[in-house]
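Student: got a predicted model here, sequence first, then my questions.
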Amino acid sequence: MDTPANFVTHVVFFLWRIWKHRCDCFFNKLSPNPIKIALSAFKAATEFLAAHSLTSLDSDFGCHTIPNTIPVKWSPPSVNAILINTDASWQKDTLMCGVAALARNWKGSLIAGKTAKMLAPSPLAAEALAVREAILLANSFPHMDVIISSDSQTLINSISHNLPASDWKAATIISQVQYLSSTRQFNWSWISRKANKAAHHVASLVNSGKCPSNWVRHPPSSLLEILLYDGLPGPPLV
């Protein structure tokens, strides 16, 4: 239900996007794109309101129920855009993490991916490392709109609003991500974990040492099952 508070939220996000886009046009010589501003502002405001609703439910009931307004299934990007989903699998005892970035197009095809296994001082730092891999992967698509998505709301807020890290252990990595993302315009998206199953699964495989090197072109059956669950085609066999 629309409320005055919701309306104000949309107005604030719209004004903020206008200002940010003005700066991009002035400093980065981008062409004005009013439609893109409106769409990105609406999406950011909607995600903020959904996250606020989720936080309220958690506080009131002490649970992690996801409201109906938050997508619980992966959905493809718009035509001529690339969506890169990220996730990390972190082990507290070893501080090792597996990170994954999966790129899919508007048809839903898995077209590229990047994984790594490395040390991370905290779960948020691990999530930031996964986003860093996504930014590097985005270099494969220099002329396309790229959406980078994570199920870490804290991380997405820090990057998209250029805020300091809430976890000092992750501060250095998040600063690196903010710097790398400043060299190109990205769209940032927070999604529920239920909509991020493919990236989560690949990150888990990497952390356990069970991810095959050719997982993009020939995904293991466990990953292929998730891709099919998303209602999308798996990658073509070659």
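Tutor: Yes, it's here. Just so it is clear, the structure is predicted and the values come from calculations on it, not from any experiment.
Student: when you work out contacts or count neighbours from here on, use the C-alpha atoms and nothing else.
Tutor: Noted.
Student: so how far is residue 159 from the closest residue in space to residue 103 that isn't next to it in sequence?
Tutor: The shortest distance from residue 103 to any non-neighbouring residue, by C-alpha to C-alpha, 6 or more residues apart in numbering, is to residue 84 (4.3 Å). Here residue 84 is placed at a distance of 15 Å from residue 159 (C-alpha to C-alpha, to the nearest Å).
Student: which one's more surrounded, the two?
Tutor: Counting neighbours by other C-alpha atoms under 10 Å for residue 84 and for residue 159 shows that residue 84 has the greater number, 29 against 21.
Student: below is an additional structure, to be compared with the one above:
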Amino acid sequence: MSNISILLSVSAAEASAIRVGIIAAIKAGYSHVVVESDNQGVINRINSKTFSAWESSSVERDISLISSRFTCISFLAISRSCNRVADWIVKTIRKGGCPDEWTRVLPPDLRKLL
């Protein structure tokens, strides 16, 4: 995965953040994961495998494929106030920041939220 410099929508940014998170979980050796997001549309499309949003469909398909590597993975929609980590990641990605290193070493600002 390379740096993401331009994203077209909030859905694409949220889906990209989810993809970064589950790749990090795989590399950390997790087999059971719960993914929480405040973007109901992205969560609904991932859960139903109905990738109809053109701006995020390719990333959502990637998430579906990558998810098969887990023994158990759940995608849940939660309110934004309960999802500070995803909110931080989405804002950072939208600013053009999503280096490959995130899957190996979390940025200090993100680590504080965990």
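Tutor: Looks like it arrived, so ask away. Predicted model only: the values in this text are computed from it and were never measured.
Student: what value does the TM-score take for this pair?
Tutor: Scored against TM-score structural alignment, normalised by the length of structure 2, the superposed chains reach a TM-score of 0.69; 103 aligned residues with a C-alpha RMSD of 2.9 Å.
Student: follow-up on the earlier one: let's verify the residue nearest to residue 103 of structure 1: helix, strand, or coil?
Tutor: Following DSSP: H, G, I helix; E, B strand; the rest coil, we place residue 84 of structure 1 in the strand state.
Student: what sits against it?
Tutor: Applying C-alpha atoms under 8 Å, 6 or more residues apart in numbering, one finds that residue 84 of structure 1 lies in contact with 101-104, 134, 138, 146-149.
Student: apply 10 Å and report the result again.
Tutor: Contact analysis of residue 84 of structure 1 by C-alpha atoms under 10 Å, 6 or more residues apart in numbering lists 77, 100-105, 110, 112-113, 131, 133-135, 137-138, 146-150, 188-189, 199.
Student: which of the residues you listed fall within strands?
Tutor: If you go by DSSP state E, those have 100-104, 110, 112-113, 146-150, 188-189 in strands.
Student: residue 178 of structure 1: which of those residues is nearest?
Tutor: Nearest to residue 178 of structure 1, judged by C-alpha to C-alpha, of these is residue 188 at 11.8 Å.
Student: counterpart of that closest one over in structure 2?
Tutor: Under the alignment (TM-score structural alignment), residue 188 of structure 1 pairs with residue 75 in structure 2.
Student: what's the match for residue 130 of structure 1 in structure 2?
Tutor: Checking TM-score structural alignment: residue 130 of structure 1 goes with residue 17.
Student: neighbours of that match, how many?
Tutor: Neighbours of residue 17 of structure 2 using other C-alpha under 10 Å come to 25.
Student: for residue 68 of structure 2, see how far away it is.
Tutor: From residue 17 of structure 2 across to residue 68 of structure 2, the span is 18 Å (C-alpha to C-alpha).
Student: what comes up buried for stretch 50-57 of structure 2?
Tutor: Residues of stretch 50-57 of structure 2 classed as buried: 51, 55-57 (neighbour count, 16 or more other C-alpha atoms under 10 Å).
Student: thank you, goodbye.
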